[in-house]
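[1] model this:
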Amino acid sequence: MSTTTSTTTSTTGPALAAEGLPDVTGVLGGGRMGSGIAHALLLAGTRVLVAESSAERADLARAAVEKAVRASAERGADLDVDAVLARLEVGIGPGSLRPAGLVVEAVPEDPALKADVLAGLDAALGPGAVLASNTSSLSIGELSTVLSADRPFLGLHFFNPVPASTLVEVVVGPGTPPGLVDRARGWVEQMGKTAVVVRDSPGFASSRLGVALGLEAVRMVAEGVASPEDIDAAMTLGYKHPVGPLRLTDIVGLDVRLGIAEHLERTLGPRFAPPELLREKVSRGELGRKSGQGFYTW
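    Sure thing, here's the model as predicted:
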């Protein structure tokens, strides 16, 4: 299916539904996380607009979302694949998202990139449209400084892989409007997931705890305490974690985990200093599942 760019040019801004998700939602960034978020929004019943930076990337985003929807049907989800995908539109640039009442920014965890993208979305979207950042650790308050004063903004931290994960962190920034948190809880529930509400703080709840465990597991590998497989087995069998910390690091991406750890080290102190082994593996391009090699061979 070819990529299409939305041509809607409403100047009045989208009307938000009193309850539930807006009829039209958007995602900027169609990579692994963005396509997963689009999949969740589609299955929740909304018309979904996905924006990318080029036609080539837009085609890749469309293919990823279509694959995720078809996989849901194959796993037994009760849905009409063709009808669901008919509600998907993929365009280029933030202007293609203007009809949306909620837009989730899902670009890589780079503060400057996110700030630039959010500023562009703020200028492109209609009055009252809600902006959300899918950040795993960056300050919602700091990101909000590039937005107009009346732009509703919060964090919606989805987890990888989005279709299989049932958790979303709702991150409340200093300027998040009263009432938006309850609305966001409802949106998350409509997507079939569970919301946890956290105050804007470095790493929020999930990344802060998850990275602490993951970094210690990397240190144990470097010290020769045990193999990655045995360290992971200790946590999956002994503590009933669904996946071990080193396999999870591979799934998330060693480069992503390194970036989060560096941010937490700057904001929370040296207890989050990344182990040298993690830096070495990233410098060698051993990024985990996406590169084929991390602590495991994929």
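
[2] Every contact and neighbour count from this point should use C-alpha atoms.
    Noted.

[3] Where does Val181 sit, in terms of helix or strand?
    Element membership of Val181 [criterion: DSSP states H and E] is helix 180-190.

[4] by how many degrees do whichever helix or strand comes after that helix and helix 180-190 diverge?
    Note on helix 180-190: by DSSP H and E, the next helix or strand toward the C-terminus is strand 194-199. For strand 194-199 against helix 180-190, the angle by axes from the mean of the first three to the mean of the last three CA atoms, to 10 degrees is 160 degrees.

[5] So which residues make contact with strand 194-199?
    166-173, 181, 185, 188-189, 204-205 (CA atoms under 8 Å, 6 or more residues apart in numbering).

[6] For the protein, which segments count as strands?
    For the chain, applying DSSP state E gives strands covering 24-28, 47-52, 88-92, 102-105, 130-133, 153-158, 167-172, 194-199.

[7] now those in a markdown table, with mean neighbour count?
    What follows is the strands of the chain, written out as a markdown table (neighbours: other CA atoms under 10 Å):
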| stretch | mean neighbour count |
| --- | --- |
| strand 24-28 | 28 |
| strand 47-52 | 27 |
| strand 88-92 | 23 |
| strand 102-105 | 26 |
| strand 130-133 | 24 |
| strand 153-158 | 27 |
| strand 167-172 | 25 |
| strand 194-199 | 17 |
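
[8] Among those strands, which comes closest to Ala68?
    Ala68 sits nearest to strand 88-92 of all those, at 12.5 Å, using CA to CA.

[9] How about the contacts made by the nearest residue to Ser54 once chain neighbours are set aside?
    Excluding the flanking residues, the one nearest Ser54 by CA to CA, 6 or more residues apart in numbering is Ile92, at 6.0 Å. Listed by CA under 8 Å, 6+ apart, the contact set of Ile92 reads Thr5, Ala51, Glu52, Ser53, Ser54, Ala55, Ala58.

[10] Could you also give me the structure for this second sequence? I'd like to compare it with the first:
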Amino acid sequence: MREVKRIGVVGTGVMGQGIAYQAAVSGFETWIYDARPEALEKALEQIAALVKRQKEKGFLRDEPGDVLGRLRTARSLGELSECDFVIEAVTEDLAVKHSVFRELDGVCAPDVVLATNTSAKSITEIAAAAAMPERVVGMHFFNPVHRMELVEVVRGLESAEWAVEQTEGVGRSMGKETIRVNERPGFATSRISAMVGNEAFYMLMEGVSSAEEIDKAIKLGLHFPMGPFELGDLVGWDTRLHVLEYLHQTLGEKFRPCPLLVQYVRAGRLGKKVGRGVYEYDEEGRRIPGSASGR
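    Next up is the predicted model:
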């Protein structure tokens, strides 16, 4: 089995940034790629800011310069050809994922695992774009990556045992606990998380309580680390809606997206990344006190 020293991360949104940070902190030479050069530059700034914060809080043993020195930027997917393991973290759009996997399949060595960080899509369907679907495995990280302990390792129909084992090993080397999951819509966690977030929106729509009070209830009453609205604002409500639509299509009516959630996405209230979701945020990404929507 190939020794993994270099990890490639495709996509530099919230999840891609988190995965790249975790890989670099864990000692891997980490190559990041995004089709949009401006997104790549922003990702480097965000990762550097996170490294600084984590060092100031005492959570980082290495010097910031050493961690950031492990980061490399790729200007094309072809530059990831020397990576020993690649993690895709692009938008939850099957056509986009297929394009990425077709190209990666053509440039990466046959014994390189191509992992997808999809939170709900079919691993088998994503792998169908690759000439070697046996090396495609789900590797589902959770947001925020540097705080969440779990990685779901998801086996698709064609995923080979060696690829699953290597994905588990990389996850552990990145400081995470892993569980194996056989492919089903939403895996072991996304279907629960999506249902909680969707139900929270129904509660907000029905006037059960305010967004802040619902978040407080879930954190203090159920010991969730974040409230459903806090988490949705962080992940992005467009992403949450895509997952719900897929689960509704594959698993039925219990996952029908709440009409209010759909309205938020249509209004462009996508969350922290645009400065406004259920809560509002300043230019530094800090939540503005008292900014929660009443509905």
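
[11] Let me see the TM-score of these two.
    The TM-score (TM-score structural alignment, normalised by the length of structure 2) is 0.90; 280 aligned residues with a CA RMSD of 1.6 Å.

[12] rewinding a little: buried ones in the helix holding Val181 of structure 1?
    Residues of helix 180-190 of structure 1 classed as buried by neighbour count (16 or more other CA atoms under 10 Å): Val181, Arg183, Ala184, Arg185, Gly186, Trp187, Val188, Glu189, Gln190.

[13] Onto which residues of structure 2 does it map?
    Aligning helix 180-190 of structure 1 against structure 2 (TM-score structural alignment) gives residues 163-173.

[14] One more: stretch 209-219 of structure 1?
    Taken onto structure 2 by TM-score structural alignment, stretch 209-219 of structure 1 occupies residues 192-202 there.

[15] how long is stretch 130-143 of structure 1 from one end to the other?
    14 Å (CA to CA, to the nearest Å).

[16] chain center to that stretch, what's the gap?
    Taking CA atoms, centre = their mean, to the nearest Å, the mean C-alpha location of stretch 130-143 of structure 1 is offset from the chain mean by 10 Å.

[17] Identify the residues contacting that stretch?
    Outside stretch 130-143 of structure 1, the residues that touch it by CA under 8 Å, 6+ apart are 101-107, 109, 111, 114-115, 118, 122, 151-158, 171-175, 200-204, 207-208, 260, 263-264.

[18] now the helices for the stretch 151-295 of structure 2?
    161-173, 190-206, 211-222, 228-235, 237-251, 259-266 (DSSP state H, counting those that start in this stretch).

[19] which one of the ones you listed is the most hemmed in?
    The highest mean neighbour count among the helices of the stretch 151-295 of structure 2, using mean count of other CA atoms under 10 Å, belongs to helix 228-235: a mean of 22.

[20] Mean distance of that one to its aligned residues in structure 1, please.
    Superposing on structure 1 and averaging over aligned pairs (mean CA distance after the TM-score superposition for structure 1), helix 228-235 of structure 2 comes out at 1.7 Å.

[21] do stretch 14-22 of structure 2 as well
    Superposed on structure 1, stretch 14-22 of structure 2 shows a mean distance to its aligned partners of 1.1 Å (mean CA distance after the TM-score superposition for structure 1).

[22] What span of structure 1 is that stretch aligned with?
    Per TM-score structural alignment, the counterpart of stretch 14-22 of structure 2 in structure 1 is residues 32-40.

[23] same question, stretch 217-227 of structure 2
    Under the criterion TM-score structural alignment, stretch 217-227 of structure 2 matches residues 234-244.

[24] cool, stretch 84-94 of structure 2 as well?
    Matched against structure 1 by TM-score structural alignment, stretch 84-94 of structure 2 falls on residues 101-111.

[25] picking that back up, for the match of stretch 217-227 of structure 2, give me every contacting residue.
    The contact list for stretch 234-244 of structure 1 (CA under 8 Å, 6+ apart) reads Ile231, Asp232, Ala233, Pro245.

[26] In a markdown table: the strands of structure 1, plus distance to Arg75 of structure 1.
    Shown next, in a markdown table, are those (distance: least, CA to CA, whole Å):
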| stretch | distance to Arg75 of structure 1 |
| --- | --- |
| strand 24-28 | 24 |
| strand 47-52 | 22 |
| strand 88-92 | 21 |
| strand 102-105 | 26 |
| strand 130-133 | 29 |
| strand 153-158 | 21 |
| strand 167-172 | 20 |
| strand 194-199 | 21 |
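
[27] Which of those strands sits closest to Gly34 of structure 1?
    The closest of the strands of structure 1 to Gly34 of structure 1 is strand 24-28. By CA to CA, the value is 6.3 Å.

[28] The closest one vs structure 2, mean deviation?
    Strand 24-28 of structure 1: mean distance to aligned residues in structure 2 after superposition is 0.9 Å, counting by mean CA distance after the TM-score superposition for structure 1.

[29] now that strand against strand 88-92, angle please.
    Using the same axes, to 10 degrees: strand 24-28 of structure 1 against strand 88-92 is 40 degrees.

[30] residues in structure 2 matched by the top helix by length along structure 1, start to end?
    If you go by DSSP state H, structure 1 has its longest helix at helix 55-74. Aligned by TM-score structural alignment, helix 55-74 of structure 1 falls on residues 37-56 of structure 2.

[31] Ala83 of structure 1: which of the buried residues of helix 180-190 of structure 1 is nearest?
    For the buried residues of helix 180-190 of structure 1, the residue nearest Ala83 of structure 1 by CA to CA is Gln190; the value is 18.4 Å.
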